[in-house]
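S.K.: What follows is a predicted protein model with its sequence.
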Amino acid sequence: MTELPLAAAPARTEPAPDADLDERAMLEGWLDYHRATLLGKCAGLTEEQLSRRPVPPSSLSLLGLLRHLTEVERGWFRGALAGEQVEPVYYSEQAPDDDFDDLASTPAAEVVARFEAECEHSRRLVAAETSYDVRSRGRDGRFSLRWIVSHMVEEYARHNGHADLLRECIDGSTGD
């Protein structure tokens, strides 16, 4: 039997109802909630199940979503916010969709570990900033930290909708 890349769903907590009094707690809380939601949709599945593309002709898979959101974390937090030069991990200029397409290139357990590590690195970068008004050091300084974190909540929410449908097609599991 293939080792499960993620045996159990991580703890997931909605931001407190009074978090709207603290913008940072609210936005970062929702971002972590959505990160945990994606991992929860992947929990308990084998590598084969994570790689399954159950909604033809779409190439979406849960593993592809993990790979894609790893790239998105890197691009927005390392690249845009911190101004680092980041090379893609799962795709290239010659194969721009390989985060979704080339699933066999990296074992699922390694993808999950990299995703979790990238999220943790993003948390550290955000925590190091004293204000949500700080401008990005990359992408010509066009984005505030507030915009980046808000965008990431939107990005995860959209892809978690995909993950809901994919998981239900794989094993019938439903839930928020």
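M.R.: Yep, that arrived.

S.K.: Every contact and neighbour count from this point should use C-alpha atoms.
M.R.: OK.

S.K.: Could you point out the longest helix of this structure?
M.R.: Once the chain is assigned using DSSP state H, the helix that runs over the most residues is helix 145-171.

S.K.: Can you mark which positions in that one are buried?
M.R.: The neighbour-count check on helix 145-171 (16 or more other Cα atoms under 10 Å) flags 145-146, 148-149, 152-153, 156-157, 159-160, 162-167, 170 as buried.

S.K.: Could you do stretch 130-146 as well?
M.R.: Quick answer for stretch 130-146 (16+ other Cα under 10 Å): R135, S136, R137, G138, F143, S144, L145, R146.

S.K.: alright, now check it against this:
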Amino acid sequence: MTVERIPPPTIADERRMLRCHLDFHRQTLELKCAGLSDVQLRIRSVAPSTLSLLGLVRHMAEVERAWFRRVVGAEHDLPLVWSENVDFQAAYETKDAKVSEAFAAWRAEVEHARRVERAADSLELVVREHRRGVDVSLRWVMLHMIHEYARHNGHADFLRECIDGTTGV
């Protein structure tokens, strides 16, 4: 499957800019995983870490779900995909994980996140983040998601280079 990564615009209104930057980072994660086998996607960074490209995909499915469904969408009681007790680290355990299931879950959460964001009247929407007990705006959530992807895409850079030498994607 070919992954198209669309560069964000250099001039746009704030909401379009945030959407495009977030999508750019989502596409980057997918590009980092493109063309690898199930075995390669499970290769761990450094013992004892469970960090792998497949684990990152699963983790980001959880993060998308947590912020856009549980927080912005107010589905507070919705469990995470791979953890009933809100353990984000559980997604990194990929021993018995199915690659197709992980990517399907991640893509479904991304699409749901896009629908939730588009349905909001404004970036000024304020919602309650219950785990820390703070109010956050949709703008903050979008920026946080860009940060989350950027940080993990840095991990993905190193993982992919160690797997097959690919850099610069």
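M.R.: Perfect, I can see it now. This is a predicted model, so every value here is computed, not measured.

S.K.: and the spatially most central residue of the first structure, what does it touch?
M.R.: Nearest to the mean C-alpha position of the first structure, by Cα atoms, centre = their mean, lies L69 at 3.5 Å. L69 of the first structure is in contact with F115, Y156, counting by Cα atoms under 8 Å, 6 or more residues apart in numbering.

S.K.: What strand or helix carries it?
M.R.: helix 62-73 (DSSP states H and E).

S.K.: Residue in the second structure paired with the residue nearest to the centre of the first structure?
M.R.: Matched by TM-score structural alignment, L69 of the first structure corresponds to M60 in the second structure.

S.K.: Roughly how far does that match sit from H147 of the second structure?
M.R.: 12 Å (Cα to Cα, to the nearest Å).

S.K.: Next: E75 of the second structure.
M.R.: The value you get for E75 of the second structure to H147 of the second structure, if Cα to Cα is used, is 23 Å.

S.K.: quick one: stretch 95-105 of the first structure to chain centroid distance?
M.R.: 16 Å (Cα atoms, centre = their mean, to the nearest Å).

S.K.: Quote the end-to-end distance of it.
M.R.: Using Cα to Cα, the two ends of stretch 95-105 of the first structure sit 13 Å apart.

S.K.: quick one: contacts of stretch 4-13 of the second structure?
M.R.: With Cα under 8 Å, 6+ apart, stretch 4-13 of the second structure has contacts from M17, C20, H21, F24, Q27, T28, L31.

S.K.: Please read the previous query as pertaining to stretch 63-78 of the second structure.
M.R.: Counting by Cα under 8 Å, 6+ apart, 80, 88, 106, 109-110, 112-113, 116-117, 127-130, 138, 141, 145 sit against stretch 63-78 of the second structure.

S.K.: tell me which of these is nearest to V39 of the second structure?
M.R.: Checking the contacts of stretch 63-78 of the second structure against V39 of the second structure by Cα to Cα gives W106 as the nearest, at 18.9 Å.

S.K.: Next up, the contacts around the aligned partner of the closest one in the first structure.
M.R.: Counting by TM-score structural alignment, W106 of the second structure corresponds to F115 in the first structure. F115 of the first structure sits next to L66, R67, L69, T70 when contact means Cα under 8 Å, 6+ apart.

S.K.: Which helix or strand contains the nearest residue to the last one once chain neighbours are set aside?
M.R.: Spelled out, that is T70 of the first structure. In this structure, T70 of the first structure finds its nearest non-sequential neighbour in F115, 5.1 Å apart by Cα to Cα, 6 or more residues apart in numbering. Assigned by DSSP H and E, F115 of the first structure belongs to helix 108-127.

S.K.: what's the average distance of that helix to the second structure?
M.R.: With mean Cα distance after the TM-score superposition for the first structure, helix 108-127 of the first structure departs from the second structure by a mean of 0.6 Å once superposed.
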